[in-house]
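Enquirer: Build me a model from this:
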Amino acid sequence: MLKRAFIPLALLVLVGCATKPVAPPKPNLVDGNGLPPTAVINHLAQRIVTELVKQNDALRPDQPIVVTTPVLVGDMSSTNAVALQLQQGLMASLHSFQFNVVELNLGDGLRVTGDGDFILTRDWQKLSTNLPVDHIVVSTMSPTTNGLAINTRIVTLSNNRVVSASQTFVTQKELSNYMQPSEQIISHDGILYRQSAPGMNEVRVLGDEK
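Expert: As a prediction, the model looks like this:
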């Protein structure tokens, strides 16, 4: 007669635990979206361009287009670190949709120096004055207490007609490496103001003087 073999219950439990698959470690999140800060801005640019493509009623992919630096809506001339990075993201996103993007900051000649070889410039005197462009991307930013409202338009230069428009919002938490809540004590026109708590005023983009 065959004898039955009995395996202790405790040993079965241990074997079951040993063969249970181990879950992979969670990624080290950097911000609210779980992406590096630059990647978050690039995703923001993709959202904006996707809406621009959806709303577009005139621009053809073969027509040259320039992307300008987003500005603060208050004076239409100030910008910040978010805007500068967003401009690059918009150019990349438009190109991914196969639009004919023109590099505005390309100089009129290559500069070979001891620090490197350069052709990009922000000196308007070194830029080409003959760009065959009739469409341009303009964006304005409106800071709020918890983020930035961004309005972007594609405009025809020959008649100032808006051929596409986009509205979006990015929170301070999404771009915590670029934006911080306002301080409890802020300075405006040389006068100090004390709020009842931090975050009562517009968010502060890192690098801004206010």
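Enquirer: contacts and neighbour counts: CA atoms only from here.
Expert: Noted.
Enquirer: which residue ranges form the helices in the chain?
Expert: In the chain, the helices defined using DSSP state H lie at 9-19, 37-55, 81-96.
Enquirer: Next, format those as a markdown table and append mean neighbour count.
Expert: Converted to a markdown table, these look like this (neighbours: other CA atoms under 10 Å):
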| stretch | mean neighbour count |
| --- | --- |
| helix 9-19 | 10 |
| helix 37-55 | 19 |
| helix 81-96 | 19 |
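Enquirer: Output those helices in JSON lines, with distance to residue 162 appended to each entry.
Expert: Shown next, in JSON lines, are the helices of the chain (distance: least, CA to CA, whole Å):
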{"stretch": "helix 9-19", "distance to residue 162": "62"}
{"stretch": "helix 37-55", "distance to residue 162": "10"}
{"stretch": "helix 81-96", "distance to residue 162": "17"}
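Enquirer: What's the local residue count around the residue lying closest to residue 161 once chain neighbours are set aside?
Expert: Nearest residue to residue 161 in three dimensions, chain neighbours excluded: residue 155, at 5.5 Å (CA to CA, 6 or more residues apart in numbering). Neighbour count of residue 155, defined by other CA atoms under 10 Å: 20.
Enquirer: Here is the second sequence; please produce its structure so I can put it next to the first one:
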Amino acid sequence: MKHSIALVSCLVALFGCESSQHSQIVPKGQQSKQAQQSLQLAQLANDLNTPSEVEYTDPGFVSYSHNKQLANYAGQIALELTDSMSGVSPNAVAITSFVSFDKSLRNSNQLGNQLAESMIHQFQKLGYPALDFKSHRGIAVTRNGDFILSRDAKKLPQNPVPSHVLTGTMIYRDRGVEVNSRLLDFDSRLVVASSNVIIPYFILHPSATVTY
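Expert: Predicted structure coming up:
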């Protein structure tokens, strides 16, 4: 672009010099023609020097990805529980699946179980010991792997007994899942801490909220 502007400027300068040197011997008709060409070259040089306007249309806010994860909301729940917990020091917290807020309160899904798993980690981070009541006293060695977790209640030990239990319900709103969590004293069933968080649908996989 710079080379083009320089070239046109040189042509205008040379053309002007040549016109001035031969102005006395060039006929009037030729003089007006040369003057017109000189004006055209000058206009071309001016156009090259003037930056062209670029039309810009604001597309608005467009989010192609997000950095939010379910663990972020589990951390928020843990912090809210800690803030509302006054004068209580749990020594063994059992964390159960979060359930759909229906008539039975016995229906969970992928989201409810993942929240429970994430809360174990979040409570450990905050210094509250979480009790994994799904673990055996022994290790089952099989061809498929070595296991210590089970969902067979008959094979699980009854001790130790948790001091507190964390549970929660899930209500499906228009734009997200409202998660109501509460920490209960295991013996008295008194609520010692509570939390309310809404998880937007856009961070959840479609299968996460399917009840089973």
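Enquirer: List the TM-score for the superposed pair.
Expert: The TM-score (TM-score structural alignment, normalised by the length of structure 1) is 0.66; 152 aligned residues with a CA RMSD of 2.2 Å.
Enquirer: coming back round to it: residues in contact with the aligned partner of the residue nearest to residue 161 of structure 1 in structure 2?
Expert: Structural alignment places residue 155 of structure 1 opposite residue 184 in structure 2 (criterion: TM-score structural alignment). The contact partners of residue 184 of structure 2, taken as CA atoms under 8 Å, 6 or more residues apart in numbering, are 164, 165, 166, 167, 190, 191, 192, 193.
Enquirer: So which of these are in strands?
Expert: Counting by DSSP state E, the part of these found in strands is 164, 165, 166, 167, 191, 192, 193.
Enquirer: mind checking the longest helix of structure 2?
Expert: Longest helix in structure 2, counting by DSSP H: helix 28-49.
Enquirer: same for that one, what does it pack against?
Expert: Secondary-structure packing of helix 28-49 of structure 2 (3 or more CA pairs under 8 Å, 6 or more residues apart in numbering; DSSP states H and E): helix 2-21.
Enquirer: mind listing what's buried in the helix it packs on?
Expert: Using 16 or more other CA atoms under 10 Å as the test for burial, helix 2-21 of structure 2 gives 5, 8, 9, 11, 12, 15, 19.
Enquirer: any idea how far residue 20 of structure 2 is from the third one?
Expert: Distance, residue 9 of structure 2 to residue 20 of structure 2, using CA to CA, to the nearest Å: 17 Å.
Enquirer: Surely residue 182 of structure 2 and residue 167 touch.
Expert: Yes. In terms of CA atoms under 8 Å, residue 182 of structure 2 counts as a neighbour of residue 167; the distance is 5.7 Å.
Enquirer: For the counterpart of residue 75 of structure 2 in structure 1, which non-adjacent residue is spatially closest?
Expert: Aligned counterpart of residue 75 of structure 2 in structure 1: residue 46 (TM-score structural alignment). Of all residues not flanking residue 46 of structure 1 in the chain, residue 93 sits nearest, at 5.6 Å (CA to CA, 6+ apart).
Enquirer: which residue in structure 2 lines up with that neighbour?
Expert: Per TM-score structural alignment, residue 93 of structure 1 is aligned with residue 122.
Enquirer: which residues does its match contact?
Expert: Residue 122 of structure 2 neighbours (CA under 8 Å, 6+ apart): 74, 75, 78.
Enquirer: Could you tell me which of those residues remain contacts in structure 1?
Expert: Compared against structure 1 with both residues aligned by TM-score structural alignment, their matches' CA atoms under 8 Å, those retain 74, 75, 78.
Enquirer: what would the contacts of residue 184 of structure 2 look like in a markdown table with neighbour count and distance to residue 99 of structure 2?
Expert: Output for the contacts of residue 184 of structure 2, formatted as a markdown table (neighbours: other CA atoms under 10 Å; distance: CA to CA, whole Å):
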| residue | neighbour count | distance to residue 99 of structure 2 |
| --- | --- | --- |
| 164 | 25 | 18 |
| 165 | 21 | 14 |
| 166 | 24 | 12 |
| 167 | 19 | 8 |
| 190 | 12 | 19 |
| 191 | 15 | 17 |
| 192 | 18 | 19 |
| 193 | 20 | 18 |
